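1. Predicted model follows, preceded by the sequence.
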Amino acid sequence: MLIGAHGLVFTGTFDEAGLRRAIEGTRSAGFDLIEIPLMDAEGFDSAAAGRLLRDNDLAVTASLGLTSETDLTSEDPAVVAAGVATLERCIDHVATMGGDVLCGVIYSAMGKYMAPASDKGIAHSQAAISGLAAKAAERGIRLSLEVVNRYESNAFNTGRGALRFLDGVEGDVSVHLDTYHMNIEESDFFQPVHDVAAAGKLGYVHIGDSHRGYLGTGTVDFATFFRALHDVAYDGPVVFESFSSAVVSAELSNTLGIWRNLWQDSDDLAAHANRYIRDALHAVDTIDLH
């Protein structure tokens, strides 16, 4: 199991200076992996990122959220095609960096919709994800679809909803669970992990508290969640995600509603999160001794 941190814990920009700050900060905090957000798929320098990753001996994954111009659930084929092109570019970036996962809200736009998803839109997204999964597999990369709350997608908002969506998808595509979003949408932190794992689809995990600040200071039931991961023998990436208006770019801050400055010291926050996650995983491992 690789324990990681999201790049936005350290920087809101991902030019070479921002990449260096995020990658070196992730390594210094004790993590094994960094998740790099591909907010600018056209301008991102994945070759430079790859060099920095190798220099710091870090594994890498990448994520993004699509926009209204690249929404795979659009009924407009041109918009869907634009989304596919963006994701193909992102797959190239992941391969260049040496990563093996592209995750996030890669099946719809990330943002508040004003109506339910249409059957036609869902079908468009399922077909596009199927094709992208095949292209990703050729590069040794798998896709993982993040389950987000009702204010960030209308395609699905629970683990079971993601499984229903995947019923219409071909290829090696997994479900990406996030405790911040689960705290809003799920009935508990135990059953969704078991449901998705039983289907063989649990592929990626985000750890974030209810306010997206320091772990353990919000309302997320981490004890139950980590015990569920232990029960299903989950061995995929576990990645810490936290946002503050002091670090996140203004554009993304507006998209995600990051109106408050919950922390200022990225290094302290990250080091605390690394300890918190590793201690929690170790604690549930000891249950086997009881």
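-> Cool, the structure landed.

2. going forward, measure contacts between C-alpha atoms and count neighbours the same way
-> OK.

3. Next, count neighbours for Gly218.
-> Neighbour count of Gly218, defined by other Cα atoms under 10 Å: 15.

4. hang on, it is in a helix, isn't it?
-> No: according to DSSP: H, G, I helix; E, B strand; the rest coil, Gly218 belongs to no helix; its state is coil.

5. Correct me if wrong: it contacts Asp209.
-> Yes: using Cα atoms under 8 Å, Gly218 is in contact with Asp209, at 5.6 Å.

6. Can you list the residue ranges for helices in the protein?
-> 16-28, 46-55, 77-97, 119-138, 159-166, 179-185, 191-198, 222-231, 250-256, 266-285 (DSSP state H).

7. which other helices and strands contact the last one?
-> When you say that, I think you mean helix 266-285. strand 3-6, helix 222-231 (3 or more Cα pairs under 8 Å, 6 or more residues apart in numbering; DSSP states H and E).

8. Other residues contacting it?
-> Contacts of helix 266-285 with the rest of the structure, by Cα atoms under 8 Å, 6 or more residues apart in numbering, involve 3-5, 9-10, 25-26, 29-31, 214-215, 223, 226-227, 230, 240, 263.

9. just the buried members of the residues you listed?
-> Listed as buried from the contacts of helix 266-285 are 3-5, 9-10, 25-26, 29-31, 214-215, 226-227, 230, 240, 263; burial here means 16 or more other Cα atoms under 10 Å.

10. put this beside the first:
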Amino acid sequence: MKLAVTIVQEASQAAPFVLRGNFEASIKKAAEIGYDAVELHIADPSEVNLEAIQTACSLHGVSVSSIGTGLAFLRDRITLTHPDADVRKEAIKRMLSFIQFASKLDCVVIIGLIKGIIKDNGDGQHYHQLLNEAMLTCIAAAEQAEVTLVVEAVNRYESDFLNTIEESIIFVDRFHSERLKIHIDTFHMNMEEDSAGANIKKAGKRIGHVHIADSNRRYPGKGHYDFSETISALKEIGYSGALSVECLSLPTPVEAATGAHHFMRGLL
């Protein structure tokens, strides 16, 4: 397993992204701290200089583990299940651009908030129909581009669909694609899972990405989450992807990144 840290150019201070500002500078800082990879959080790939990111990663010896798509929802308010058909088309178009962007970086693409929530659609049956149609389109593009999509299990206070690993297993199995996997997050698991270790083992090879934050969404070691159980279960299922630190940037971004790295290296 490799350690990654989330980086973002601009976001609310309440958002759980660690290193902030210029991407190239954050990539350099992540490498200096000792991270193996970075997770890019972007709203629209067309606004990002891909070549500059590739150059910075090559220069500093890190890779891109993953692309977070949540800013497309937070900034532009687009979702795959939006009641407005034009907004849905834009969300699918954006997802396809994320997939092509990821194909150049050999990384996974996260599907979290961009999937939308049932209450915003207003019709559960319609929501599931729209999400299934959108996922089929995205999966087909991901298979062609050889990119893995990971659907995030998010706690009930932020999402009203796919809160647990068990629900996520049922969802991804429906599509019968090796390019669709489950994305777990220790912050959300702390609220939703009856046994994080057992449920990770149940998911097995379906696990495609992991977010790391403590129970209070501070960096690991600042709360009460049992990371040793999670790491043990991930090792047992042979998970070899990234553990990506997605936590509040407190007390400062660099202190959060450094503290998380020190704690997680100790466990690994």
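-> Done, it's in. All figures in this text were calculated on a predicted structure; none of them were measured in a lab.

11. Mind checking the TM-score on these two?
-> Here the TM-score for the pair of chains, by TM-score structural alignment, normalised by the length of structure 2, is 0.86; 254 aligned residues with a Cα RMSD of 2.3 Å.

12. that older thread, tell me which of the helices and strands packed on helix 266-285 of structure 1 approaches Leu177 of structure 1 most closely.
-> helix 222-231 (10.6 Å; Cα to Cα).

13. what range in structure 2 does that closest one sit on?
-> Using TM-score structural alignment, helix 222-231 of structure 1 lines up with residues 227-236 of structure 2.

14. To which residue of structure 2 is His176 of structure 1 aligned?
-> Match for His176 of structure 1 (TM-score structural alignment): His183.

15. picking that back up, between the helices and strands packed on helix 266-285 of structure 1, which gets nearest to Ser144 of structure 1?
-> Proximity to Ser144 of structure 1, assessed across these by Cα to Cα, is greatest for strand 3-6 (15.5 Å).

16. now that closest one, how far from the centre of its chain.
-> 10 Å (Cα atoms, centre = their mean, to the nearest Å).

17. After superposing, tell me the mean distance of that strand to structure 2.
-> In the superposition against structure 2, strand 3-6 of structure 1 averages 1.1 Å from its aligned positions (mean Cα distance after the TM-score superposition for structure 1).

18. Read off where that strand ends up in structure 2.
-> Using TM-score structural alignment, strand 3-6 of structure 1 corresponds to residues 3-6 of structure 2.

19. Kindly state which residue of structure 2 is aligned to Leu166 of structure 1.
-> Counting by TM-score structural alignment, Leu166 of structure 1 corresponds to Val172 in structure 2.

20. Surely its match is in contact with Ile182?
-> Yes: in this structure, Val172 of structure 2 is within contact of Ile182 by Cα under 8 Å, at 7.2 Å.

21. that older thread, assess the claim that the match of His176 of structure 1 and Leu162 are in contact.
-> No: using Cα under 8 Å as the test, His183 of structure 2 is too far from Leu162 to be in contact (10.7 Å).

22. Show me the common contact partners of the two, please.
-> Common neighbours of His183 of structure 2 and Leu162, counting by Cα under 8 Å, 6+ apart, are 152-153.

23. Please say which of these two ends up with more neighbours.
-> More crowded of His183 of structure 2 and Leu162, by other Cα under 10 Å: His183, with 23 against 20.

24. contacting residues for the more buried one?
-> 110, 150-153, 207-211.

25. Measure how buried the equivalent of Asn56 of structure 1 over in structure 2 is and give me the count.
-> Matched by TM-score structural alignment, Asn56 of structure 1 corresponds to His60 in structure 2. The local packing of His60 of structure 2 (other Cα under 10 Å) involves 16 other residues.

26. same check, this time on Ala17 of structure 1
-> Neighbour number of Ala17 of structure 1 under other Cα under 10 Å is 10.

27. Would you mind measuring from the residue nearest the centre of structure 2 to Gly124 of structure 2?
-> The geometric centre of structure 2, computed from its C-alpha atoms, lies nearest to Ile110 (Cα atoms, centre = their mean), at 4.4 Å. Taking Cα to Cα, to the nearest Å as the measure, Ile110 of structure 2 falls 23 Å from Gly124 of structure 2.

28. Determine the number of other residues adjacent to the match of Leu166 of structure 1.
-> The number of residues near Val172 of structure 2, taken as other Cα under 10 Å, comes to 19.

29. OK, contacts around it?
-> Counting by Cα under 8 Å, 6+ apart, Val172 of structure 2 has contacts 180-182.

30. And the residues you listed, which is closest to Asn190 of structure 2?
-> Asn190 of structure 2 lies nearest to Ile182 out of the contacts of Val172 of structure 2, by Cα to Cα, at 16.5 Å.

31. okay, now that closest one: neighbour count?
-> The tally of other residues near Ile182 of structure 2 (other Cα under 10 Å) stands at 24.

32. ditto for His6 of structure 1
-> Neighbour tally, His6 of structure 1, other Cα under 10 Å: 27.

33. That one against Leu38, yeah?
-> No: His6 of structure 1 sits out of contact with Leu38 when judged by Cα under 8 Å, with a separation of 11.5 Å.

34. Test my guess that Glu193 of structure 2 contacts Glu167.
-> No: contact criterion Cα under 8 Å: Glu193 of structure 2 and Glu167 do not qualify, at 11.0 Å.

35. With neighbour numbers in mind, choose between these two.
-> Shown here are Glu193 of structure 2 and Glu167; by other Cα under 10 Å, Glu193 has more neighbours (18 against 12).

36. Let me see the contact set for the counterpart of the more buried one in structure 1.
-> By TM-score structural alignment, Glu193 of structure 2 lines up with Glu186 in structure 1. Contacts for Glu186 of structure 1 (Cα under 8 Å, 6+ apart) come out as 158, 192.

37. do the one 4 residues further on as well
-> For Phe190 of structure 1, the set of contacting residues under the criterion of Cα under 8 Å, 6+ apart consists of 224-225, 227-228.
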